[in-house]
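K.L.:
missing the sequence, but the structure's below:
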């Protein structure tokens, strides 16, 4: 059900972007209200949390830990989810060719690759680590890192709010697959 809802909402937003639909007016208004509301030096660092060089090593370490704990299926699912991010995002950016909030002459802002990278890397890492921690900090930490990335991208003017939302919707089904695999790996390793 969750994956289907994400697909429907993602399709609706993509259609609005392609058709310059009515959802883009509040998207633009929200962006105008938020861009540069926080100093660039802060928002650029937040946006950088979604860089491949920052987020993917976190996932790689969690995958290595999961492999060491005998959770191959979970580690493989997390790696596959991360590999699917550019395979999905890059063609969508080319197809939609949405201009950026501060660079109307440029194209390729929809959906947000940084948001997709942050959400997938940090959440998949949290799903791999969660069964091995006494406290439940990994998922809230992943949510916070993703939210900070998204906020930095919108506040700095690197992405429209709908670009960020679309990436969250696009990657959620990938992470549901990682959660399923992590659950199976946990049962096998404890059984």
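P.N.:
Now that the structure is in, tell me what you want to look at. Just so we're clear, the structure is a prediction, and the values are computed from it rather than from any experiment.
K.L.:
CA atoms for contacts and neighbours, from now on please.
P.N.:
Will do.
K.L.:
please compute how far stretch 165-177 lies from its chain's middle.
P.N.:
Put simply, stretch 165-177 sits 7 Å off its chain's centre (C-alpha atoms, centre = their mean, to the nearest Å).
K.L.:
next one: stretch 42-55
P.N.:
Its chain's C-alpha centre and that of stretch 42-55 lie 12 Å apart, by C-alpha atoms, centre = their mean.
K.L.:
please, where are all the helices along the chain?
P.N.:
Counting by DSSP state H, the chain has these helices, from start to end: 2-19, 24-34, 40-47, 52-68, 72-96, 113-129, 138-156, 161-190.
K.L.:
could those go into a markdown table alongside mean neighbour count and distance to residue 102?
P.N.:
Output for those, formatted as a markdown table (neighbours: other C-alpha atoms under 10 Å; distance: least, C-alpha to C-alpha, whole Å):
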| stretch | mean neighbour count | distance to residue 102 |
| --- | --- | --- |
| helix 2-19 | 16 | 17 |
| helix 24-34 | 15 | 10 |
| helix 40-47 | 18 | 13 |
| helix 52-68 | 17 | 23 |
| helix 72-96 | 18 | 17 |
| helix 113-129 | 28 | 17 |
| helix 138-156 | 22 | 9 |
| helix 161-190 | 20 | 13 |
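K.L.:
turn those helices into CSV, columns for distance to residue 103.
P.N.:
Listed next are those as CSV, based on distance: least, C-alpha to C-alpha, whole Å:
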stretch, distance to residue 103
helix 2-19, 16
helix 24-34, 13
helix 40-47, 16
helix 52-68, 22
helix 72-96, 15
helix 113-129, 17
helix 138-156, 12
helix 161-190, 14
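K.L.:
take this one as well and set it beside the first:
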């Protein structure tokens, strides 16, 4: 996380100071951006423009919010159902992380006032750095993946070694089940491709500069780290241990009769 924060500070400084990194960013964007309406007809440029527009739309709140809301509801219900003590913490943190995106992005846009790639004047004192769409997609879809992993961990049955022992009846202190490594890596790869599609679409269609997208990705690391912490905290607090069933009692020895008085 420290590297992402340092990179975010560097990018913000370059954008605010009109540094060489910003100049390189603008030259790169002028060579790749395609402004205006999506061209009609059947051609490669039309297909690329439609694909880029679709990718940019995936970063909108109208798409990200329903996906995160459904995942939050499922994670909260599963955590409550298995009687996890902090079942509410990861879903609440994920929702707050997405809600914090405009709280971070809007003041930076107003403060820096960076114009858009098409040279259009800034409306209502707003700017283009960082990208709200890129930050919304990175935080929203990233939180969805983390909540899926959290739900997987709390709904898997314990391994045989985690079962209560017959002597003490108390379960040993073991970590909860985790998502299989292959599933996690596939989910991470899908998340990376999705955010790359959003970022490339925003740059290709001329909605944002490349540094706007990169700065938003660095900012999202900070917000997603809060979701990671909340999931780890909830999983570290074990759910209430089940009361062990009473085992068979050993037969009680009959008392020895006292000898008769003589």
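P.N.:
Received, thanks. Just so you know, these numbers come straight off a predicted model, no measurement behind them.
K.L.:
wait, what's in contact with the most centrally placed residue in the first structure?
P.N.:
The residue lying closest to the centre of the first structure (C-alpha atoms, centre = their mean) is residue 116, at 2.6 Å. The contact partners of residue 116 of the first structure, by C-alpha atoms under 8 Å, 6 or more residues apart in numbering, come to 50, 85, 167-168, 170-171.
K.L.:
try 10 Å this time
P.N.:
Listed by C-alpha atoms under 10 Å, 6 or more residues apart in numbering, the contact partners of residue 116 of the first structure are 50, 82, 85-86, 88-89, 146, 149-150, 163-172.
K.L.:
residue in the second structure paired with it?
P.N.:
Mapped onto the second structure by TM-score structural alignment, residue 116 of the first structure lines up with residue 135.
K.L.:
so residue 21 of the second structure makes contact with residue 209?
P.N.:
No: using C-alpha atoms under 10 Å, residue 21 of the second structure makes no contact with residue 209, being 11.8 Å away.
K.L.:
of those two, who's got more company?
P.N.:
residue 209 (29 against 15; other C-alpha atoms under 10 Å).
K.L.:
what's the distance between the aligned partner of that one in the first structure and residue 40 of the first structure?
P.N.:
Correspondence of residue 209 of the second structure to the first structure, assessed by TM-score structural alignment: residue 160. As judged by C-alpha to C-alpha, to the nearest Å, residue 160 of the first structure and residue 40 of the first structure stand 16 Å apart.
K.L.:
next: residue 115 of the first structure.
P.N.:
18 Å.
K.L.:
excluding chain neighbours, what is closest to the residue mapped onto residue 177 of the first structure from the second structure?
P.N.:
Per TM-score structural alignment, the equivalent position to residue 177 of the first structure in the second structure is residue 226. When the adjacent residues along the chain are set aside, residue 226 of the second structure lies closest to residue 93, with 7.0 Å between them (C-alpha to C-alpha, 6 or more residues apart in numbering).
K.L.:
please pull up the equivalent of the one you found in the first structure.
P.N.:
Using TM-score structural alignment, the partner of residue 93 of the second structure in the first structure is residue 77.
K.L.:
in contact with its match, which residues?
P.N.:
By C-alpha under 10 Å, 6+ apart, the contact set of residue 77 of the first structure is 63, 83, 124, 128, 174-175, 177-182.
K.L.:
cool, residue 128 of the second structure as well?
P.N.:
By C-alpha under 10 Å, 6+ apart, the contact set of residue 128 of the second structure is 105-106, 108-110, 112-117, 122, 207-209, 211-213.
K.L.:
quick one on the thing from earlier: out of the helices of the first structure, nearest to residue 107 of the first structure?
P.N.:
Evaluated with C-alpha to C-alpha, these place helix 72-96 nearest to residue 107 of the first structure, the distance being 7.8 Å.
K.L.:
trace residue 10 of the first structure over to the second structure, please.
P.N.:
By TM-score structural alignment, residue 10 of the first structure lines up with residue 8 in the second structure.
K.L.:
let me see the contact set for its match.
P.N.:
Per C-alpha under 10 Å, 6+ apart, neighbours of residue 8 of the second structure: 2, 14, 130, 211, 214-219.
K.L.:
what does residue 28 of the first structure correspond to in the second structure?
P.N.:
By TM-score structural alignment, residue 28 of the first structure lines up with residue 26.
K.L.:
distance check, the closest residue to its match other than its chain neighbours against residue 185 of the second structure.
P.N.:
Nearest residue to residue 26 of the second structure, sequence neighbours excluded (C-alpha to C-alpha, 6+ apart): residue 209, at 6.9 Å. Applying C-alpha to C-alpha, the value for residue 209 of the second structure to residue 185 of the second structure is 29 Å.
K.L.:
neighbours of residue 106 of the first structure, how many?
P.N.:
With other C-alpha under 10 Å as criterion, residue 106 of the first structure counts 12.
K.L.:
ok, and the closest non-adjacent residue to it?
P.N.:
Excluding the flanking residues, the one nearest residue 106 of the first structure by C-alpha to C-alpha, 6+ apart is residue 99, at 5.3 Å.
K.L.:
also residue 114 of the first structure?
P.N.:
Residue 114 of the first structure sits nearest to residue 50 (C-alpha to C-alpha, 6+ apart), 4.4 Å away.
K.L.:
residue in the second structure matching that neighbour?
P.N.:
Under the alignment defined by TM-score structural alignment, residue 50 of the first structure is paired with residue 59 of the second structure.
K.L.:
how close does that match sit to residue 187 of the second structure?
P.N.:
For residue 59 of the second structure relative to residue 187 of the second structure (C-alpha to C-alpha), the value is 18 Å.
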